[in-house]
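> prediction below, plus the sequence it came from.
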Amino acid sequence: MSAHVAIVTDSTAYLPQPTLVRHGITSVPLTVVLGDRALEDGTETSARALALALQKHRPVTTSRPSPEVFAATYRKAAEAGATGIISLHLSAEFSGTYDAAVLAARESPVPVRVVDTGMVAMALGFCAVSAAEAAEAGGTLDDAVAAAEKRAADTSAYFYVDTLDYLRRGGRIGAAQALLGSALAVKPLLELDGGRIELREKVRTASKAIARLEEIVAERAGSGQVDIAVHHLAAPGRAAALADRLRARVPGLVELHLSEVGAVIGAHTGPGLLGAVVSPR
């Protein structure tokens, strides 16, 4: 990490620990509340507890980090020698995390640029890595922001869910769209568009939906250099199979990340989630 520009993101980026360490990225955790238990997002414990809670139809809520947590993070970065901070977060349409970071930035001892990437999961993670790489190359705070914003603009995220009910309950997709999916017994393919979850296609069966997801990702990747992430919730076999097929199918693949999403995202999608992020270099 540059001695001058510090990189902060949040736990919904689901960046692997070695990547956080290698680039000196600080990840601020969101919280998932399962009944009367509050757990940090992004941990194995929270993911297991979430799956159990969803299966038993127990109440699940999520909460943003407080402005005080962000303020402490920014102070620590400044004390470590940072003269500027870029703070990259999941879409403000999904969470108040961005707003909390903005509040904290006003009290920071060094300049903080808070960026609503409009992304989530590794679509956000790739933005944080690009910002870090720009800083490591000696770039300014503006350079790091520009690198992150370009990566966000070029990145696409698609996902399949077994049911739209969880997204409907969390207010992340319209009730009319959710009802339509249930009434027609179709399997939805969704995408991130303008920081919101939008219905891309409706497919009749799960197997056809996953095959179509693969096609969309391969078409979007094209022949240029790309990074891809495959995410899932309680569907490791399905995710590993998709990852293997994409490795064989995408000629310009540089890195492929395979991971289970944390509890904050999982609470809104439900078990069976299969997602893919395509991020050109």
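Good, I have the coordinates.
> going by C-alpha atoms from here, please, whenever you check contacts or count neighbours.
Noted.
> name the SS class of the closest residue to Ala235 other than its chain neighbours, please.
With sequence-adjacent residues excluded and distances taken as Cα to Cα, 6 or more residues apart in numbering, Ala235 is closest to Gly272, at 5.5 Å. Under DSSP: H, G, I helix; E, B strand; the rest coil, Gly272 falls in the coil class.
> pull the number of nearby residues for Gly272.
Neighbouring residues of Gly272 were enumerated by other Cα atoms under 10 Å; the total is 18.
> swap in Gly24?
Gly24: 17 neighbours (other Cα under 10 Å).
> how close does it get to Ala53?
34 Å (Cα to Cα, to the nearest Å).
> wait, the residue nearest to Ala235 touches Ala234, no?
Yes. In this structure Gly272 lies within contact range of Ala234 using Cα atoms under 8 Å: 5.9 Å.
> how near is the most centrally placed residue in the chain to Ser91?
Centroid-nearest residue in the chain: Ala121, 1.4 Å away (criterion: Cα atoms, centre = their mean). For Ala121, the distance to Ser91 equals 10 Å [Cα to Cα].
> go on, Gly170?
15 Å.
> over to Ala146?
17 Å.
> these two: who's more crowded?
Shown here are Ala146 and Ser91; by other Cα under 10 Å, Ser91 has more neighbours (21 against 15).
> for that one, what are its contacts?
98, 116-120, 195-196 (Cα atoms under 8 Å, 6 or more residues apart in numbering).
> quick check, it in a helix?
No. With three-state DSSP as the criterion, Ser91 is coil rather than part of a helix.
> grab the nearest non-local neighbour of it.
In space, Ser91 is closest to Gly118, 3.9 Å off (Cα to Cα, 6+ apart).
> could you pull out the helices in the stretch 1-150 of the chain for me?
17-23, 44-55, 67-79, 97-105, 122-136, 141-154 (DSSP state H, counting those that start in this stretch).
> between the ones you listed, which gets nearest to Val278?
Nearest to Val278 among these is helix 122-136 (7.7 Å), distances taken as Cα to Cα.
> got the contact list for that closest one?
1-2, 4-9, 12-15, 23-25, 86, 88-90, 117, 141, 143-149, 151-152, 155-157, 229, 277-279.
> how distant is it from the center of its chain?
In terms of Cα atoms, centre = their mean, to the nearest Å, the centre of helix 122-136 is set 13 Å apart from its chain centre.
> taking helix 141-154 as reference, get the angle to it.
Counting by axes from the mean of the first three to the mean of the last three Cα atoms, to 10 degrees, helix 122-136 lies at 150 degrees to helix 141-154.
> got another, please set it beside the one above:
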Amino acid sequence: MPVVVVTDSSACLDPELAEQLGIRVVPLHVLVDGRDLREGVDPMPTDLFTGDGATTSGASPGELTSVYEQALADSGGDGVVALHISRQLSATWEAGRQAAQSLGEKVRIVDSQSTAMALGYAALAAARLARAGGGLRAVYERAVDVADRGRVLIMVDRLDHLRRGGRIGTAAALLGTALAMKPVLHLVDGKLVLKEKTRTTTKALAKLVDGAAELAGAGDVAVAVHHVGAAAHADEVAAALRTRLPGASEFVVSELGPVIGSHVGPGAIGVLVVPGGAGATADAVADPVVELDVDE
């Protein structure tokens, strides 16, 4: 049986594609008005991104244990590779580590140090390799490789949502608000860090395109453009990147889910690139199933 790949709902995977590849997607949680809503499962309030009351939480050890157990059984004992949102952004990875400890070394955990399709492309690459016959070691290493190569840039309309969620310092948030700037952030070692400040949305979007093109380099690349209620700007960025990156083998344009969207807020645009692409390598398929000493 193929190795089974597990990820979480922050990966922004198309549900049909995830189902085709047998990827198990564990929902993260949005807490609003006393209700615990599961991302991708439960209907969300229409004003979720504009209200002040929503908070988020990761998947629990119990939830992940249940999913990992079923995935391991479905693999026929061949193993499970679970890729999750950066541990710097969510407690989900730590919950997964705890869950995996109870199930033995056939369950491998990957800290993607990212989220959205930077995580999603790593999950897709791992699942494709698993379907092609890759063993536990090969699938794990492929997931780590693609996740390591992912780069994320994001423009937020305001820093208020990130400040409330504790994802960026209060001083930086107040500075951005006071000067009405459009900050461009990036993920460094799994943390959101202010990269540069621009005064207009037009300039910020141009910085996203230029930055992504520079990070992508020449040749194959997997690209994704995400947004929160800003489809027109996302389409504009996507069109520019299709021109700048003609070698892109995969290209996704989609809205961010409620968990990430509630932190970055309305108007946010995210761009991610995986230089070298996210396809499975043929020589990795023959790798045997080998137990690993690392969990991340």
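Yes, it's here. All values derive from a computational prediction rather than experimental measurement.
> quick one on the thing from earlier: need the winner for burial among the helices of the stretch 1-150 of structure 1.
Highest mean neighbour count of the helices of the stretch 1-150 of structure 1: helix 122-136, a mean of 27 (counted as mean count of other Cα atoms under 10 Å).
> just to revisit the earlier point, out of the helices of the stretch 1-150 of structure 1, flag the one nearest Leu246 of structure 1.
Among the helices of the stretch 1-150 of structure 1, if distance is taken as Cα to Cα, the winner is helix 122-136, at 16.3 Å.
> please look at Arg97 of structure 2 and Ile109 and confirm they touch.
Yes. Using Cα under 8 Å, Arg97 of structure 2 makes contact with Ile109 at a distance of 6.5 Å.
> which one in structure 1 is aligned with His29 of structure 2?
By TM-score structural alignment, His29 of structure 2 lines up with Thr31 in structure 1.
> what about that match, how many residues nearby?
Neighbour tally, Thr31 of structure 1, other Cα under 10 Å: 21.
> so who does it touch?
38-41, 62-65, 264.
> again, 6 Å this time
Contacts for Thr31 of structure 1 (Cα atoms under 6 Å, 6 or more residues apart in numbering) come out as 39-41, 62-63.
> looking at those residues, which are in strands?
Within the contacts of Thr31 of structure 1, residues falling in strands by DSSP state E are 39-40, 62-63.
> structure 2: matching residues for whichever strand or helix holds Ser259 of structure 1?
Element membership of Ser259 of structure 1 [criterion: DSSP states H and E] is strand 253-260. Aligning strand 253-260 of structure 1 against structure 2 (TM-score structural alignment) gives residues 248-255.
> got the buried residues for the matching stretch?
248, 250, 252-255 (16 or more other Cα atoms under 10 Å).
> dump the residues you listed to CSV, plus distance to Ala122 of structure 2.
Formatted as CSV, these follow (distance: Cα to Cα, whole Å):
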residue, distance to Ala122 of structure 2
Ala248, 16
Glu250, 13
Val252, 14
Val253, 17
Ser254, 17
Glu255, 19
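> map Ala82 of structure 2 across to structure 1 for me.
Checking TM-score structural alignment: Ala82 of structure 2 goes with Ser87.
> wouldn't its match be in contact with Asp10 here?
No. With contact defined as Cα atoms under 6 Å, Ser87 of structure 1 does not reach Asp10; the gap is 8.6 Å.
> quick one: neighbours of the aligned residue in structure 2 for Thr117 of structure 1, just the number.
Under the alignment (TM-score structural alignment), Thr117 of structure 1 pairs with Ser112 of structure 2. Counted with other Cα under 10 Å, the neighbours of Ser112 of structure 2 add up to 29.
> who are the contact partners of Ser112 of structure 2?
Ser112 of structure 2 neighbours (Cα under 6 Å, 6+ apart): 84-86, 119, 147.
> repeat that with 7 Å
Ser112 of structure 2 sits next to 83-86, 119, 147 when contact means Cα atoms under 7 Å, 6 or more residues apart in numbering.
> what is the nearest of those to Ala172 of structure 2?
When those are compared against Ala172 of structure 2 (criterion: Cα to Cα), the nearest one is Ser86, at 21.3 Å.
> can you tell me how far that closest one is from Glu236 of structure 2?
28 Å.
> for His29 of structure 2, same thing?
31 Å.
> how about Met117 of structure 2?
19 Å.
> Ser114 of structure 2 contacts Gly190, doesn't it?
Yes. Here Ser114 of structure 2 reaches Gly190: they are 5.5 Å apart, a contact under Cα atoms under 7 Å.
> more neighbours, the two?
Ser114 (29 against 18).
> now the more buried one: closest residue in space, sequence neighbours ignored.
In space, Ser114 of structure 2 is closest to Ser86, 4.9 Å off (Cα to Cα, 6+ apart).
> what does Ser11 of structure 1 give?
That would be Pro29: by Cα to Cα, 6+ apart, it lies 4.7 Å from Ser11 of structure 1.
> the one you found is in contact with Ala13, isn't it?
No. Using Cα under 7 Å, Pro29 of structure 1 is not in contact with Ala13, being 9.9 Å away.
> please say which of these two ends up with more neighbours.
Ala13 (26 against 22).
> how much space separates the more buried one from Ala152 of structure 1?
Distance from Ala13 of structure 1 to Ala152 of structure 1, by Cα to Cα: 12 Å.
> and what of Lys187 of structure 1?
Distance from Lys187 of structure 1 to Ala152 of structure 1, by Cα to Cα: 27 Å.
> for Arg212 of structure 1, find the nearest of the helices of the stretch 1-150 of structure 1.
helix 122-136 (19.8 Å).
> and the closest one against structure 2, how far off on average?
Compared with structure 2 after the fit, helix 122-136 of structure 1 shows a mean deviation of 1.2 Å (mean Cα distance after the TM-score superposition for structure 1).
> related to what we said a few turns ago, hmm, who's touching the strand holding Ser259 of structure 1?
Taking Cα under 7 Å, 6+ apart as the rule, strand 253-260 of structure 1 contacts 225-233, 247.
> between helix 44-55 and it, find me the angle.
Using the same axes, to 10 degrees: strand 253-260 of structure 1 against helix 44-55 is 60 degrees.
> average offset of strand 253-260 of structure 1 relative to structure 2?
Relative to structure 2, strand 253-260 of structure 1 is 0.9 Å off (mean Cα distance after the TM-score superposition for structure 1).
> got a list of what the residue mapped onto Lys191 of structure 2 from structure 1 touches?
By TM-score structural alignment, Lys191 of structure 2 lines up with Arg196 in structure 1. Arg196 of structure 1 sits next to Glu93 when contact means Cα under 7 Å, 6+ apart.
> distance of Gln88 of structure 2 relative to Ala95 of structure 2?
Taken as Cα to Cα, the span from Gln88 of structure 2 to Ala95 of structure 2 is 13 Å.
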